[in-house]
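Engineer: Just to be clear, the model below is a prediction. Sequence and coordinates:
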Amino acid sequence: MPNSLMPPTASLAATPQRPAPPLGPTHRDGRVGYVSYFLLAIILYHHAKLRIPPSLYKPLTPSLSTPNINAHLYTEPAKLPKEKEPIRVAVLGQGRSGLDIHCRYFKTAPHKYQIVAVADLLDDRRQRAHSEMGCDAYADYCDLLARDDIDLVVNALPSHLHPQATIDSLNTGHHTICEKPLAWSAAELDTMIAAAHKADRLLLPFQQSRNAPQFQKLLQVIDSGVLGRIVQISISFSGFARRWDWQTLQEYRGGNLLNTGPHPMDQAMRLLDFKMPEQILCAMDRANTFGDAEDYVKILLRTKDKPVIDVEISSCTAFPQPMYTVHGERGGLSGGPAGLTWRYYDPQKAPEQMLIRSPLPGPSYCREELKMIERSWAPNEDEQNSFTYMSNAYYDSVFAVLREAAQPEITPQQVRVQIAVIEECHRQNHLSQLPPQGFDLSSAEGWPKECTT
C-alpha cells in the first residue's frame, strides 16, 4: 500500500511513543490551546531522540471532521535520489535474446531495473510478458517509443532490424542498448552514431562477452608478461550442430559470423586495441545449415607489432576445441569457461645456450630440459555460469553510466572496427542466396521500417 494511503498510525508502527498528556482547550475556545504545545513537543522529541531529518516532516493538516483532537504525527519517507532510482526499461522483442537474456536479468535486479514495457509482433509473447512481468505490451514498437517515461530501450529485434529500430529509439529521446550484430556495415553504424549524437542520447552496444571471466583472466595472464611476447592467439567459438531457423538466412542477416561472430570478434578487437587490422583473410562455407548463410568461418588478422589473431566460428567441429589457445615466446595458455591453464619457463633459470652454426655432433637434435612452471585458473561460484556473469557485469556497468555518471566501457566506436572487419569478410565471400519466401519479418505483417516522429 502506498505510504500516502496508509493510516497515520501505520507510519509510526515501529516508532516508540510516550503517553500523550491530557488535551487542553482547542482553538474552538478562541485561545491557543495545549494541543499546539503537545504537537510541538512530539516534533522536538522525535528530532532529538530519533534524529529524524527535518526534511522528512510533512506539514500537519487538521481534519475537517475532527480538528486537531485526533491528529497524528506523520513522517513521509524521503524520496529516493534520482541516481538511485531503478532504471525504467523497455525491451523491443521477446524472442531468445529479449526474453531469455535481457528480461531474465532485469527480473533478478529490481533494485536497479524496472521493466515497464515490451514490444513483440506475436500475441502470445505479449500476453506472457504482461502476465509474468506486469508490464505494458505493444504490437508496434513505435507506439512504445512514443512514451516519455522510459529511461532505457533494449533493441532485441531480429538482426536486420537493429539499425532502424535503434535510430527510431534514439530519435524519440531514449538511451538505447542494441543487441549484436550492431550493424551490417561501418557506414550503417556511422548513421546510428550520428543519430545518437543528434539526439544527445547514448548508443550502448550489447557486447557482454568482453566481460567473460575467462577472457578477463586471459588478458590478465598476457599482461603479466610471463608468456613473453605473444605470437598468436586463437579464439574458437565452435561446435557441431545443424540449424534451420531464420538466423540461417542472409536476408535476415543470419549466419555464424553475424550471429555468434560478434562475441569472439569483439574479444579479438580488444586484443588488437580496437585498431583496424592491416591484413584480413576470411573463408566461409555452408555445411550443416538449412538456410543460405554460412555456418563455418575462419578469420586471420595480422597487424604490425601485434600477435596473429585466429578466429574460428564453426558448426562443423565434432571434436571439442579449447576456446582460447595462446602461443608465446616463453610459454602458452589453453582453456575456456571451465578453466584456463598456462605454462611457461623462467628465462633467468633456463640453461644458457648460444647459436652454433656448425653441424651438431652425433648427429643430434637441440634438446634441453626446461623447467616449466604451470598455473591454472578455475571460475568461482559466481563465475561458473559465464553467460549469466557476463550479463550481470554488463548491466552493472550500464547502471553506473546512467545513475552514477560513469563512462561507458563498451562504445560504438570500438565496435565499429569489428563491424568493418565483418564487412570485409562478407566482401571476400559471396554466398549464393535463396529467394525470400514465407513470413517476412519486415513486411506489412512485420515490424515497420521507420517510426514517424
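Structural biologist: Noted; the coordinates are in hand.
Engineer: From now on I want contacts and neighbour counts done on CA atoms only, so please keep to that.
Structural biologist: Will do.
Engineer: Just the buried residues of stretch 327-335, please?
Structural biologist: Within stretch 327-335, the residues scored as buried using 16 or more other CA atoms under 10 Å are 327-328, 330-335.
Engineer: mind checking how far it is from the chain centre?
Structural biologist: For stretch 327-335, the distance from its own C-alpha centre to the chain's C-alpha centre is 30 Å (CA atoms, centre = their mean, to the nearest Å).
Engineer: where along this structure do the strands fall?
Structural biologist: Using DSSP state E, the strands of the chain run over 87-92, 113-119, 136-138, 152-155, 175-178, 203-205, 230-236, 279-285, 296-302, 308-314, 324-328, 331-336, 339-345, 372-377.
Engineer: Comparison target below:
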Amino acid sequence: MSSSPLSSSAPLRTALIGLGRIGFGYHAPAIVNHPAFNLVGVADPLPERRAEATANWQAPGFDSVETMLREKRPDVVVIASPTTLHQEHTAAAFAHGAHVLCDKPVARSVAEFDTMVAAGAAAGRKFLAYQPNRIKAELRTLRDILAQNLLGPIHAIKRANSSFTRRADWQAFRANGGGMLNNYASHQLDEMLALTGHAPVRSVFCHTRCVATAGDAEDFVKIVLVTEGGVLIDVDITQAAAQPVTAWQVFGSRGAATWDAPAHVWRVLYYVPEEAPLLNAQQGLAAAGRKYAHEELPWRELTVPADATSDPDYYDLAWRHFALGEPAPVTTDEIRQLLQLIERCRTSDSTGNLA
C-alpha cells in the first residue's frame, strides 16, 4: 500500500507569533496536535507566557520575532498577534522565506492587505487567512439545505451574534484595532459572502454604538447589505444584549430555515408548489366577502442536524494548501472583498449614508 502524502512528508516547521487567547488557546494546540506541523518556536513579549508555552509544548520562546525567524527558519509562520501588528509580522515572515497563516482580521485596511499580499508574491510564498466559520457544520448544513431549493429563491438572511459582555480588554479600544466590526464581523460577513457565493454587494448600511464597553471601540454593530441579486442580509453583532437573539433565519419564497442553537439543528418549514392550492389573484378593489386574504398551505417541516464532529480541520486545509498546492479554503480575493465590506461599513457608519 502506498503511503499518503501526509505520512510521506516531513512536518512543516512552524513558528507562532502571539500567545494570547487565540494563539495560546487554539493555534498552539492545533499545531502540536497535527502530524503535519512541528512547532519550532513561539514569540511573545511577556516572559511568563513564553515560559508557559515552553513548559506545555517544549517549544523555545523568544521575545524577538526577528530572532526567532532567523534562528528557527520556519516553513510556516502562524500570526496570532494583535491586528495592528499583522502587517509587520507578515512582512518579517515573508522576508525569512516562510508561508503565513494569519488570524482574522488579517489587516486594518484593504491597502494594508494589498501590501501584505504583494510581499508574499515577491517572496514566492503563500498567505492564508484563518476564517474557520465558513467550514463549520452550521454553515455547511445550511448550504446543503439551500442547494435542495426547498425554500425557493432566497430573499432575506438574518444573522445575529449576541451576548452581554462589558468589554474591558485590549479589543475594547480603537487604537488596538479592537471593536466588533473588526472582531466578530470578520466572521459574520465572511459567512454571508460564502453563503451567497461572494456575490457583489450593491449597498451597505452600517451603524455602530458603544453601549456596555469600557473602551471607545464599538460593541454594537448593525449591518444591512443588499446583493446585486437582491438578497437582503441583516446582521446584528452585539455584546449589549441581555437576552438571546435568534442566531440565523433564512427566508425564501416558499419557506424559511431557523437555526436552533441549543439543539444544533436547522428547523425548516416549507411547502411544495404542486401541493399548494391554486392562487387566484383578485385585482378588483372590493375584497370578496370583505375577507382578509388567507389560505391554508400544506406546510412541511424538516429538522436537519448539523454534525460538528464532521467539521474539517482548518490546519488540514492549510497543510494541503502550503505543502501540496491545493486551493485555499478562503482565497486572497475573497479576503479582499471581506475587507472592502468592512471599509464600506465604516464609511456608512461615519456618514449615515449607504456605501
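Structural biologist: Okay, I see it. Since this is a predicted model, take the numbers as computed values, not measurements.
Engineer: What does the TM-score come to for these two?
Structural biologist: Here the TM-score for the pair of chains, by TM-score structural alignment, normalised by the length of structure 2, is 0.92; 345 aligned residues with a CA RMSD of 1.9 Å.
Engineer: got the buried residues of stretch 327-335 of structure 1 as CSV, with distance to Asp266 of structure 1 columns?
Structural biologist: Putting these into CSV (distance: CA to CA, whole Å) gives the following:
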residue, distance to Asp266 of structure 1
His327, 20
Gly328, 21
Arg330, 26
Gly331, 25
Gly332, 22
Leu333, 20
Ser334, 19
Gly335, 18
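Engineer: ok so, going back, of the strands of structure 1, which is nearest Gln214 of structure 1?
Structural biologist: strand 331-336 (6.1 Å; CA to CA).
Engineer: Quick check: closest non-adjacent residue to the most centrally placed residue in structure 1.
Structural biologist: Geometric centre of structure 1, nearest residue: Tyr394, 3.7 Å, by CA atoms, centre = their mean. Closest residue in space to Tyr394 of structure 1, ignoring its immediate chain neighbours: Gln208 at 5.7 Å, by CA to CA, 6 or more residues apart in numbering.
Engineer: Please pull up the equivalent of that neighbour in structure 2.
Structural biologist: Aligned by TM-score structural alignment, Gln208 of structure 1 pairs with Pro132 of structure 2.
Engineer: re the thing from before, of all the buried residues of stretch 327-335 of structure 1, which comes closest to Asp100 of structure 1?
Structural biologist: The nearest member of these to Asp100 of structure 1, counting by CA to CA, is Gly335 at 26.6 Å.
Engineer: quick one: the helices in the stretch 1-150 of structure 1?
Structural biologist: Secondary structure of the stretch 1-150 of structure 1 (DSSP state H, counting those that start in this stretch): helices at 34-45, 96-97, 104-108, 123-133, 141-145.
Engineer: got a list of what the residue nearest to Tyr394 of structure 1 touches?
Structural biologist: 263, 390-391, 393-394 (CA atoms under 8 Å, 6 or more residues apart in numbering).
Engineer: Ala172 of structure 2 now?
Structural biologist: Counting by CA under 8 Å, 6+ apart, Ala172 of structure 2 makes contact with 178-179, 213-219.
Engineer: Which stretches in the stretch 301-450 of structure 1 count as helices?
Structural biologist: Going by DSSP H, counting those that start in this stretch, the stretch 301-450 of structure 1 shows helices at 386-404, 412-428.
Engineer: most packed of those helices?
Structural biologist: helix 412-428 (a mean of 20; mean count of other CA atoms under 10 Å).
Engineer: for that one, packing partners?
Structural biologist: In this structure, helix 412-428 of structure 1 makes packing contacts with helix 186-199, strand 203-205, helix 262-271, strand 279-285, judged by 3 or more CA pairs under 8 Å, 6 or more residues apart in numbering; DSSP states H and E.
Engineer: Mean distance between that helix and structure 2 after superposition?
Structural biologist: Superposed on structure 2, helix 412-428 of structure 1 shows a mean distance of 1.3 Å to its aligned residues (mean CA distance after the TM-score superposition for structure 1).
Engineer: contacts for that helix?
Structural biologist: For helix 412-428 of structure 1, the surrounding residues in contact (CA under 8 Å, 6+ apart) are 182-186, 189, 193, 203-205, 257-258, 262, 265-266, 269, 274-276, 280-283, 299.
Engineer: so how far is Ala293 of structure 2 from the match of Gln208 of structure 1?
Structural biologist: Applying CA to CA, to the nearest Å, the value for Pro132 of structure 2 to Ala293 of structure 2 is 45 Å.
Engineer: just Ala185 of structure 2 next, same as before
Structural biologist: From Ala185 of structure 2 over to Ala293 of structure 2 (counting by CA to CA), the distance is 40 Å.
Engineer: go on, Leu85 of structure 2?
Structural biologist: Counting by CA to CA, the gap between Leu85 of structure 2 and Ala293 of structure 2 amounts to 59 Å.
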